[in-house]
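Engineer: got a predicted structure plus its sequence, pasted below:
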Amino acid sequence: MVELGPGKGTLMDDMLRTLESIGQTRGRVQAVHLVETSARLREEQKNRLSSRISEASLHWYDRVEDIPKDGLVVCAFAFEFGLIRMLQTTHLPYLSRTNFLTQFLSILLRSAIIHMAKLGTYLQYTQKTRGGFQEVLVDIDRTAQTVTTSSPLVNISPSKPQSSAFCYVLSGPLSPLAHTLGNSSPRFSSVPDGSRIEVSPTSWGIARTIGELISGGGGGAGLIIDYGDDRAFGSSFRAFQKHKLVDVFHQPGLCDLTANVDFAYLKEAFGSTSTHGPITQHAFLTSMGAPIRLHRLLQGAKEDETRERLRKGAARLMDLLGMGKQYKVMGVTSGEKQGQVYPFGV
């Protein structure tokens, strides 16, 4: 089993416990590979997981590329590295810190779940012009004018403009990076001049590596779960502070930054690895029996407080006005696509 960005190890602990309770997978987990750079979190993960699997079977890596590929049956992924670059068509990109929510899981016996984790990365825009794509960069706003980051593509702009000392500028027509990113997907060639595109080459690279792990060795399967859609976004990059939407230039380094996932771009990255969907998180959880599972948990709960917590948690995940619609789920399986894979296409 492999997980990227395992945090405190809670997800992997739950998976190991669940797999041990199923006859077909009991005793089948030979090793757990964790991609984690924090020494403190590695120690916390070891303390949590050593009760489920021997310490000799726990392995840590700094990069997903370091995971051994020989004979590996991919079981779990949590993908948490995503460099987003934004291109605009005159074509435009910009740089800024971002937290990206993405998790991948692939499960043994060709069934899996992918969970997404927050991460800090760099964000870039590119903008399309008549002369091709140009990077959208961040510069000091010497006029100290009020700026906004609203976009007609994403209705998530702050309630009112906020004063900022920074502004967006174009890199110029001779940027090799903008040219490369603008041509990294055939979909980008048809966007009209003046359009901005968010591109994540780091996410592309890691998705390709995960696809190679899933398709090679013993095979595997997975799910990708995150907020986004099956298309590119032009200005989904946004900032939150104290759970409120703020301008992306507001107090740099003190805000939580995020952006939507372009699932179509990840599909292209997976190459020959088959993909399915995406579908909404509500549809996925419903098809996988979440309402029935919730009913059984409520029956087993002994306290009203526990039952209320379960109801609120399930409602938050499946709300069609929130996470249930905003989050999408895409399946990944090894080998050539042979018909629909449940619950996709149902």
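Structural biologist: Arrived safely, thanks for sending.
Engineer: contacts and neighbour counts: CA atoms only from here.
Structural biologist: Will do.
Engineer: count of neighbours near the closest residue to residue 256 other than its chain neighbours?
Structural biologist: Take residue 256 and drop its neighbours on the chain: the residue closest to it by Cα to Cα, 6 or more residues apart in numbering is residue 240, 5.1 Å away. Look at residue 240: counted by other Cα atoms under 10 Å, it has 17 neighbours.
Engineer: what about residue 240, which SS state?
Structural biologist: At residue 240 the chain is in strand, as set by DSSP: H, G, I helix; E, B strand; the rest coil.
Engineer: that one and residue 253 touch, don't they?
Structural biologist: No - assessed by Cα atoms under 8 Å, residue 240 is found out of contact with residue 253, at 11.3 Å.
Engineer: distance of residue 312 from residue 147?
Structural biologist: Taking Cα to Cα, to the nearest Å as the measure, residue 312 and residue 147 are separated by 37 Å.
Engineer: which one of these two has more residues nearby?
Structural biologist: Neighbour totals were compared for residue 312 and residue 147, and residue 147 leads with 18 against 10 (other Cα under 10 Å).
Engineer: may I ask you to confirm that residue 123 belongs to a helix?
Structural biologist: No - for residue 123, which was evaluated using three-state DSSP, the result is strand, with no helix membership.
Engineer: tally of neighbours for it?
Structural biologist: 26.
Engineer: pretty sure it is touching residue 99, no?
Structural biologist: No - with contact defined as Cα under 8 Å, residue 123 does not reach residue 99; the gap is 9.1 Å.
Engineer: another one to put next to it:
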Amino acid sequence: MRPTQAIAGSAPVRLDRFMADANAAYYAARDPFGRAGDFITAPEITQAFGELLGLWAAAVWEEMGAPAPVILAELGPGRGTLMADALRAVARAAPRFRDTLRLHLVETSPRLRAAQADRLGGAVAAWHEDPLSLPPGPLILIANEFLDALPIRRFLREGGAWREVAVVSEGGRHRFVTVPAEPPEDIRALGGGEVCEAARDLAAWLGARLAASGGAALFLDYGPADVTPVDSLQAVRGHARADPLESPGSADLTAHVDWRAVAAAARAAGAAVQGPVPQGEFLRRLGLPERTAILCRNAAPGVARSLQAGARRLMDPDAMGLLVKALAVCDPRLPLLPGFAP
């Protein structure tokens, strides 16, 4: 069902359901990544990003006691760019890890699965519709710009009563309305804000699994470290901001991650949480400046300038360095992981 069909009448549809339908239609119909698409993610900016995350996974595997086999999973793998760079790096620098890992990708879009198959070939053990279908055992999971696309609910007070944001359609146009609703206790205590139930559920599931079976999950995404988002829904189309209600399914809808809620859900399930730390600091600790310098040594001048510009974009406070955060959910028996130790 297209999102426009789902809200064709005048009955209000909850914001999270509208957002879920719109994004499902959006990702099923297009490849949104790169200059020809709607936005560019970190793996598309520089190959060093995926390489460093691959080496991060190899280091975590060593801290886990080098279990064999181990599941390496990615949520929302895009075109497979990050994982292709990661596997190339670990094949060179950590061949034992490369030999023992079993790659599993969580992807719902047939179009993007095809792109991942073209990029990664036989390296993929299986694709999954949902993280819960990942096979049992020790797990290392990576999710870059995944949580921000999960659907949110938004609660606010109006006239002394609690209300929830919804969407209606009138005359072929969509608009926000509010309907009576009861928020979760933490949102009530804050006086309102956004709730991503899917992110909380994922963090709780991962927390329980990692505490029981070992491993770690790394999330990199947008959002303030210590504030629950209040009104962060946005749409991107053609590398520019767009109206989230205009032509649902034609733009990428995202919202800031509530890192406090993610961390709380993971801890309550038995896991440890490291971070969040700003992406710029995280990548600097992993060695992005040094890796970029190595790549530039034998690169053509234009390529070298592009690599340097990409590293600055990922690390600079005025670009992605502060807005994007890194957070790890892990087995509480693990020490501080790379990128999180001062």
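Structural biologist: Ah, there it is. Worth saying up front: this structure is predicted, and the values here are computed from it rather than measured.
Engineer: what's the TM-score for these two chains?
Structural biologist: Aligned and superposed, the two chains score 0.69 in TM-score terms (TM-score structural alignment, normalised by the length of the second structure); 268 aligned residues with a Cα RMSD of 2.8 Å.
Engineer: residue in the second structure paired with the residue nearest to residue 256 of the first structure?
Structural biologist: Aligning on TM-score structural alignment places residue 240 of the first structure opposite residue 236 in the second structure.
Engineer: how close does its match sit to residue 56 of the second structure?
Structural biologist: Residue 236 of the second structure is 30 Å from residue 56 of the second structure, where distance means Cα to Cα.
Engineer: now swap in residue 20 of the second structure and tell me
Structural biologist: Where residue 56 of the second structure is concerned, residue 20 of the second structure sits at a distance of 31 Å (Cα to Cα).
Engineer: helix or strand: which one has residue 18 of the first structure?
Structural biologist: helix 10-20 (DSSP states H and E).
Engineer: the second structure: matching residues for that helix?
Structural biologist: The counterpart of helix 10-20 of the first structure in the second structure, using TM-score structural alignment, spans residues 81-91.
Engineer: distance from that stretch to the first structure after superposition?
Structural biologist: Stretch 81-91 of the second structure: mean distance to aligned residues in the first structure after superposition is 2.1 Å, counting by mean Cα distance after the TM-score superposition for the first structure.
Engineer: and what of stretch 279-286 of the second structure?
Structural biologist: Per the superposition on the first structure, stretch 279-286 of the second structure and its aligned residues are separated by 1.3 Å on average (mean Cα distance after the TM-score superposition for the first structure).
Engineer: so where is that stretch in the first structure?
Structural biologist: Using TM-score structural alignment, the residues of the first structure aligned to stretch 279-286 of the second structure are 281-288.
Engineer: just the helices from the stretch 201-346 of the first structure, written as ranges.
Structural biologist: With DSSP state H, counting those that start in this stretch applied, the stretch 201-346 of the first structure shows helices at 201-215, 263-270, 281-287, 290-300, 304-318, 323-326, listed in chain order.
Engineer: distance to residue 60 of the first structure added to the ones you listed, as TSV?
Structural biologist: Below are these laid out as TSV (distance: least, Cα to Cα, whole Å):
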stretch	distance to residue 60 of the first structure
helix 201-215	16
helix 263-270	24
helix 281-287	30
helix 290-300	32
helix 304-318	31
helix 323-326	32
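Engineer: tell me the most buried of those?
Structural biologist: Among the helices of the stretch 201-346 of the first structure, ranked by average contacts under mean count of other Cα atoms under 10 Å, first place goes to helix 201-215 (a mean of 22).
Engineer: quick one: it aligns where in the second structure?
Structural biologist: Counterpart in the second structure of helix 201-215 of the first structure, with TM-score structural alignment as the criterion, is residues 197-211.
Engineer: from the chain's centre, how far out does the matching stretch sit?
Structural biologist: Stretch 197-211 of the second structure sits 14 Å away from the centroid of its parent chain (Cα atoms, centre = their mean, to the nearest Å).
Engineer: same deal with stretch 312-321 of the first structure?
Structural biologist: In terms of Cα atoms, centre = their mean, the centre of stretch 312-321 of the first structure is set 19 Å apart from its chain centre.
Engineer: cool, stretch 249-265 of the first structure as well?
Structural biologist: In terms of Cα atoms, centre = their mean, the centre of stretch 249-265 of the first structure is found 12 Å from the chain centre.
Engineer: residues contacting residue 337 of the second structure?
Structural biologist: For residue 337 of the second structure, the residues meeting the contact criterion (Cα atoms under 8 Å, 6 or more residues apart in numbering) are 60, 274.
Engineer: longest single strand anywhere in the second structure?
Structural biologist: Counting residues, the longest strand found in the second structure (DSSP state E) is strand 161-170.
Engineer: buried ones in whichever helix or strand comes after that one?
Structural biologist: Elements were assigned by DSSP H and E; along the chain past strand 161-170 of the second structure, the next helix or strand is strand 173-180. Along strand 173-180 of the second structure, the positions that meet the burial threshold by neighbour count (16 or more other Cα atoms under 10 Å) are 174, 178.
Engineer: can you pull up the most central residue in the second structure?
Structural biologist: With distances taken as Cα atoms, centre = their mean, residue 146 lies nearest the centre of the second structure, 2.2 Å away.
Engineer: surely that one meets residue 78?
Structural biologist: No - under the criterion of Cα under 8 Å, residue 146 of the second structure lies out of contact with residue 78, with a separation of 9.8 Å.
Engineer: sweet, I'm off.
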